[in-house]
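Enquirer: need coordinates for the following:
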Amino acid sequence: MRLTSFTDYGLRMLMRMASAPDRAFSTADLADEFGLSRNHLAKIMQRLAQAGLIETRRGGGGGAALARPASEIRLGAVVRLLEEGQPLVECLSGGGGACTLDGRCRLKARIRSAEAAFLADLDRATLADIALEPLRGG
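Expert: Predicted coordinates:
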C-alpha cells in the first residue's frame, strides 16, 4: 500500500508535534523543516484541525499543537482521515472507476481485505508510539 504525500506529511507533522506537546509549531517552521510549501502544509493542517486532532492559534506565540494527548490518537484513524477519497485502486472508487473486469474480478475483495488488515494494524498503535524523540540542544 502506498500512502499519498498528503498523509505522509500529515503523519510527520503529528509526530513532530507529539515530540514537543507543550509547543505550538508555526506553519513556516514546519514547512522549512519538511521542505514543503506553506500552502500544502496549510491544507493538511486544516484537515487535521477540522477533525479535532490539532488546534491552531493565530498571532504571536500562535501555531499548531495537538488537541489531545498523543496516546489518544490512533494511527489508523489518522490514515483514514488523510486518505479519505483516495481509493487504494481505481476499482474501489465510488463509481468503480474504469474497470473492464467489473462483475468478474475477484481481486477487489482481496484488496479490500488487505486494506482493512493494514488499517486494523495501524489502529493498534497510537501517535505516542511513533512520536519523534525530542531534539536536544548540543
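
Enquirer: can we go C-alpha only for contacts and neighbour counts from here?
Expert: OK.

Enquirer: and the gap between Glu90 and Ala28?
Expert: Note on Glu90: its distance to Ala28, by C-alpha to C-alpha, to the nearest Å, is 35 Å.

Enquirer: repeat that for Leu11.
Expert: 17 Å.

Enquirer: who's more crowded, those two?
Expert: Neighbour count, other C-alpha atoms under 10 Å: between Leu11 and Ala28, Leu11 has more, with 20 against 14.

Enquirer: A helix includes that one, no?
Expert: Yes - with DSSP: H, G, I helix; E, B strand; the rest coil as the criterion, Leu11 is located in a helix.

Enquirer: can you pull out the strands in the chain?
Expert: Secondary structure of the chain (DSSP state E): strands at 54-57, 63-66.

Enquirer: which of those strands sits closest to Arg106?
Expert: strand 54-57 (40.0 Å; C-alpha to C-alpha).

Enquirer: now that closest one, how far from the chain's geometric center?
Expert: Computed by C-alpha atoms, centre = their mean, to the nearest Å, the chain-centroid distance of strand 54-57 equals 16 Å.

Enquirer: another one to check against the first:
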Amino acid sequence: MRLKKYTDYALRVMIYTASKPEGELANKKEISDVFHISENHLGKIIHKLNKLGLLETIRGRSGGIRLAKPPSEINVGYVVQAMEDDFHLLECFDRETNYCVITPACKLKHILNDALRAFLEVLEEYTLEDLLSNKDELRDLMNIT
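Expert: The predicted structure follows:
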C-alpha cells in the first residue's frame, strides 16, 4: 500500500507547523523551501487541513498558519484517512469498477481488507505529539530556529 504524496505532504505540513516555537506562525514559503513542494500544491493541502479543523490560517502581511488544536489532540490515523480519497487496494475494493470474475470466491480481498484495517488501527494509536518526540532534531533538519 502506498499513500499519496498529498497525504505525505499534509503530514509534513503538520509536523513542520507543530515544530515551530510557541506562538510563531509557519508559512507556505518556508514549508515550500524546506520540503521542495510547490506553494500552489501546499495551498490546496493547507486549505483542506484548515477545513478539517486541524490548521488555522491567519491572513495578512504577518499571517501564516498554526495548529488549530494541541498536537496531542491531532490523530495521525484521522489525518491520513481524511487526506486519502480511497483505500481501494485492488479492483474488487470498488464495487463500481470491479470486473474481476473471481470476486465472489476470492479470499485475497478479505485478507487485504484485514491488513488495511490493521494498518489504519495502528495509525489511530498515534498523535501528532508522538511524531514530535525528537522535536529538536526535526527543527535542525528543517532549519527552524
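
Enquirer: tell me which of the strands of structure 1 is the most buried.
Expert: Most buried of the strands of structure 1 by mean neighbour count (mean count of other C-alpha atoms under 10 Å) is strand 63-66; its value is a mean of 23.

Enquirer: looking at structure 1, which helix is longest?
Expert: Assignment by DSSP state H gives helix 107-123 as the longest helix of structure 1.

Enquirer: who are the packing partners of that helix?
Expert: The helices and strands touching helix 107-123 of structure 1, judged by 3 or more C-alpha pairs under 8 Å, 6 or more residues apart in numbering; DSSP states H and E, are helix 75-82.

Enquirer: mean shift of the helix it packs on relative to structure 2?
Expert: In the superposition with structure 2, the aligned residues lie an average of 0.5 Å away from helix 75-82 of structure 1, counting by mean C-alpha distance after the TM-score superposition for structure 1.

Enquirer: off-centre distance for that helix?
Expert: Centre-to-centre, helix 75-82 of structure 1 and its host chain are 6 Å apart (C-alpha atoms, centre = their mean).

Enquirer: next one: stretch 128-145 of structure 2
Expert: Mean C-alpha position of stretch 128-145 of structure 2 versus that of the full chain (C-alpha atoms, centre = their mean) differs by 16 Å.

Enquirer: before we move on, what about stretch 98-117 of structure 1?
Expert: Counting by C-alpha atoms, centre = their mean, stretch 98-117 of structure 1 comes out at 24 Å from the chain centroid.

Enquirer: for stretch 118-134 of structure 1, same thing?
Expert: Distance of stretch 118-134 of structure 1 from the chain centroid (C-alpha atoms, centre = their mean) equals 11 Å.

Enquirer: picking that back up, the longest helix of structure 1 aligns to what range in structure 2?
Expert: Helix 107-123 of structure 1 lines up with residues 108-124 of structure 2 when matched by TM-score structural alignment.

Enquirer: what comes up buried for the matching stretch?
Expert: For stretch 108-124 of structure 2, burial by neighbour count (16 or more other C-alpha atoms under 10 Å) applies to 109, 113, 116, 123-124.
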